[in-house]
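Student: Sequence first, then the predicted structure, then my questions.
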Amino acid sequence: MEALIREAQTDEIHMVHQIMIMAFEEYRGKLTPPSGALSETVDDIIGKIAKGGGAIIAEVDGIPIGSAQYVFYDSYVYIGRVSVLPSHRGFGIGQKLVRYIEQAARDRGISESRLGVRLSVPSNVAFYSKLNYEIVEKHAYPEETDYWYIMKCSLAS
């Protein structure tokens, strides 16, 4: 399955949001606290973009099947909300989304990427570990109902 990865246009942010909600739906009612992705709005995404970020879309045969968001900071890019529709998982699309953003960071002279991963979703920790991300911080949610890692990856060539 060949996926085209591209920047989302302003009028496509609703699509980025819809893909994210559909991809994160499996976590509804299963995580404490709930995933922030499920309460994020289109306006929230637009706000991140206004602060130096962007959003990308993955398409197969012109049909949107994945998305991700990012924000550039001085020394790193933060990657978030990597989302692939359940029907298209297992084909390397999530990896392509991450690699696209990493290359965009390299193009800007940024040599590190970071992201957050919940410990209660160990498959995501394993996914990013396979992409050479390492755990650098551990944080607790309120009342220690769950924890999350900050993971980072060097983008140096």
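Tutor: Here it is on my side, so go on. Residues are numbered from 1 along each chain as shown.

Student: Could you use CA atoms for every contact and neighbour count after this?
Tutor: Fine.

Student: Look up which helix or strand residue 13 falls in, please.
Tutor: Assigned by DSSP states H and E, residue 13 falls within helix 13-24.

Student: Below is structure B, check it against A:
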Amino acid sequence: MEIRFANLSDTSVIHDLMIKAFLEYKDEVPPSSALEETVQSVLIALKDGERSLICYIDNQPVGMVRFKIKEDSLYFYRLSVIPEMQGHGIAKKLLSFLENFAVQEELTSIFCKVRMTVTRNIKLYSSMGYSIYDEEVVHKPNGLSIKIVSMMKKLG
């Protein structure tokens, strides 16, 4: 297993991994906004300072995570592992790599936002030392609302 920082030429790989991983949420109400993203929207985000890690097994991409540094914290999102490789510790490896990077950058915390309905992700992050520090309801333009929890882990 190898984890590498992505570059602009990896945009379609990042998008492909994200779509494959988030397809399981297509029937959620509302569906994940990750499914509305395009290769172009990911490219624009990367050009605007977003970064990404990609995990490879035997030179095949199997997972990724997107992130930004916000003041003294690292915010990650769209953590994605392709369905056939879920349950093999890839998400934990990506998060550990990200946490080590954040420590090297002298950041004090790492955080994410998770739909309350996706309990397995809340359990995953909790098992790695993250705790819920906020709850909110996000109101989508279509009139639907999503309950979100914010989770954080202190570093250092």
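Tutor: On my side now, so go ahead. Fair warning: this is a prediction, and the values are worked out from it, not measured in the lab.

Student: coming back round to it: list the helices and strands the helix holding residue 13 of structure 1 packs on?
Tutor: Contacts defined by 3 or more CA pairs under 8 Å, 6 or more residues apart in numbering; DSSP states H and E place helix 13-24 of structure 1 against helix 42-50, strand 53-60, strand 63-72, strand 77-84.

Student: and those as TSV, adding distance to residue 13 of structure 1?
Tutor: Converted to TSV, the helices and strands packed on helix 13-24 of structure 1 look like this (distance: least, CA to CA, whole Å):
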stretch	distance to residue 13 of structure 1
helix 42-50	7
strand 53-60	8
strand 63-72	10
strand 77-84	13
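
Student: could those be laid out in JSON lines, adding mean neighbour count and distance to residue 148 of structure 1?
Tutor: What follows is the helices and strands packed on helix 13-24 of structure 1, written out as JSON lines (neighbours: other CA atoms under 10 Å; distance: least, CA to CA, whole Å):
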{"stretch": "helix 42-50", "mean neighbour count": "15", "distance to residue 148 of structure 1": "21"}
{"stretch": "strand 53-60", "mean neighbour count": "22", "distance to residue 148 of structure 1": "22"}
{"stretch": "strand 63-72", "mean neighbour count": "24", "distance to residue 148 of structure 1": "18"}
{"stretch": "strand 77-84", "mean neighbour count": "23", "distance to residue 148 of structure 1": "13"}
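
Student: To residue 21 of structure 1, which of these lies closest?
Tutor: strand 77-84 (8.5 Å; CA to CA).

Student: List the residues that contact the aligned partner of residue 119 of structure 1 in structure 2.
Tutor: Under the alignment (TM-score structural alignment), residue 119 of structure 1 pairs with residue 116 in structure 2. For residue 116 of structure 2, the contacting residues are 122, 147-149, by CA atoms under 8 Å, 6 or more residues apart in numbering.

Student: and residue 116 of structure 2, how far is that from residue 56 of structure 2?
Tutor: To residue 56 of structure 2, residue 116 of structure 2 is 29 Å away according to CA to CA, to the nearest Å.

Student: So residue 56 of structure 1 sits against residue 16, correct?
Tutor: Yes. Contact criterion CA atoms under 8 Å: residue 56 of structure 1 and residue 16 qualify, at 7.5 Å.

Student: list residues touching both of these two?
Tutor: 8, 67-68.

Student: mind putting these in TSV, distance to residue 114 of structure 1 included?
Tutor: Converted to TSV, these look like this (distance: CA to CA, whole Å):
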residue	distance to residue 114 of structure 1
8	21
67	17
68	13
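
Student: What is the nearest of these to residue 103 of structure 1?
Tutor: Each of those was checked against residue 103 of structure 1 using CA to CA; the closest is residue 68, at 13.9 Å.

Student: tally of neighbours for residue 110 of structure 1?
Tutor: 20 (other CA atoms under 10 Å).

Student: That one -> structure 2?
Tutor: In structure 2, residue 110 of structure 1 lands on residue 107 (TM-score structural alignment).

Student: Find the nearest non-adjacent residue to its match, please.
Tutor: Once flanking residues are discounted, residue 107 of structure 2 sits nearest to residue 72: 4.8 Å by CA to CA, 6 or more residues apart in numbering.

Student: Check the gap between that neighbour and residue 61 of structure 2 for me.
Tutor: Separation of residue 72 of structure 2 from residue 61 of structure 2 (CA to CA): 30 Å.
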